[in-house]
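A.B. asks: What would the 3D arrangement of this be:
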Amino acid sequence: MNLDASASASADAVIADITAAADVVHYPVAPGCRLNVRSGPGTNYPIVKVLPYDIKVPIFCQAPGTTVSGYYGTSNIWDRIGPNQFVSDAYVHTGSDGYIAARCG
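C.D. replies: So this is what the prediction gives:
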């Protein structure tokens, strides 16, 4: 599979994950950002995919992790958007500087 096809397949998988989370509130990712999704709550975890522009993500739970400065400020909160999929809350518009969901267990 070439790189473009792989990116397209990843984007399709993200959309499928988000569609499956219809009961959960979805929050917009910072405009103009293709956000890295990591396997755990920190920049030391591997990138598992990259979100497409102008997407909204579900937040199932949140965990403390690496502090990141992003579009919406600086935060050490990481949002779990799927199984083993975390994004920095500094790039997600939740309307709060603190936790808005339960802590991941």
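A.B. asks: drop to CA atoms for contacts and neighbour counts, all remaining ones
C.D. replies: OK.
A.B. asks: And the helices in this protein?
C.D. replies: Counting by DSSP state H, the chain has helices at residues 3-20.
A.B. asks: For this structure, which segments count as strands?
C.D. replies: All strands of the chain, identified by DSSP state E, fall at 26-28, 36-38, 47-50, 56-58, 61-70, 73-82, 85-88.
A.B. asks: for comparison, sequence B:
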Amino acid sequence: MSVEHAEAAGGGENESLVAESGVRTYATAPGVRLNVRSGPGTDYGIIRVLTEGTRVPIFCQTPGTTVTGPYGTTKIWDNINNGEFVSDAYVHTGTDGYVASRCS
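C.D. replies: Here you go, the predicted model:
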């Protein structure tokens, strides 16, 4: 298992998409620069890294690699943009379960 935090910057290109869709955003773990991957697992490439304190939308969720983080151990991965996933172990959703529909 790989720890899901690293270097670099976040982004905000999907902010207008979130506003238009009414999708709720969730806080990422404090003090963490979170890897955004191209698929639901640590074996997928890192696309970018979110800055500390970033809030992310969850458009859908899917099972993938098991990760342990500040919010527990989980196989749930959150789709935060088209083709972009983060481990739910680093997103404060308030539950250990799914908060969005499964990705198709």
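A.B. asks: which residues does the spatially most central residue of the second structure contact?
C.D. replies: Central residue of the second structure (C-alpha atoms, centre = their mean): Val86, 2.8 Å from the mean position. Val86 of the second structure is in contact with Leu34, Asn35, Val36, Arg37, Pro40, Trp77, Asp78, Asn79, Ile80, counting by C-alpha atoms under 8 Å, 6 or more residues apart in numbering.
A.B. asks: again, 7 Å this time
C.D. replies: Val86 of the second structure makes contacts with Asn35, Val36, Arg37, Trp77, Asp78, Asn79, as judged by C-alpha atoms under 7 Å, 6 or more residues apart in numbering.
A.B. asks: In PyMOL, select just the buried ones from those residues.
C.D. replies: The PyMOL selection below is limited to those of these classed as buried (16 or more other C-alpha atoms under 10 Å):
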select buried, resi 35+36+37+77+78+79
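A.B. asks: Kindly reformat the contacts of Val86 of the second structure as TSV and extend each row with distance to Thr65 of the second structure.
C.D. replies: Below are these laid out as TSV (distance: C-alpha to C-alpha, whole Å):
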residue	distance to Thr65 of the second structure
Asn35	14
Val36	14
Arg37	12
Trp77	8
Asp78	12
Asn79	14
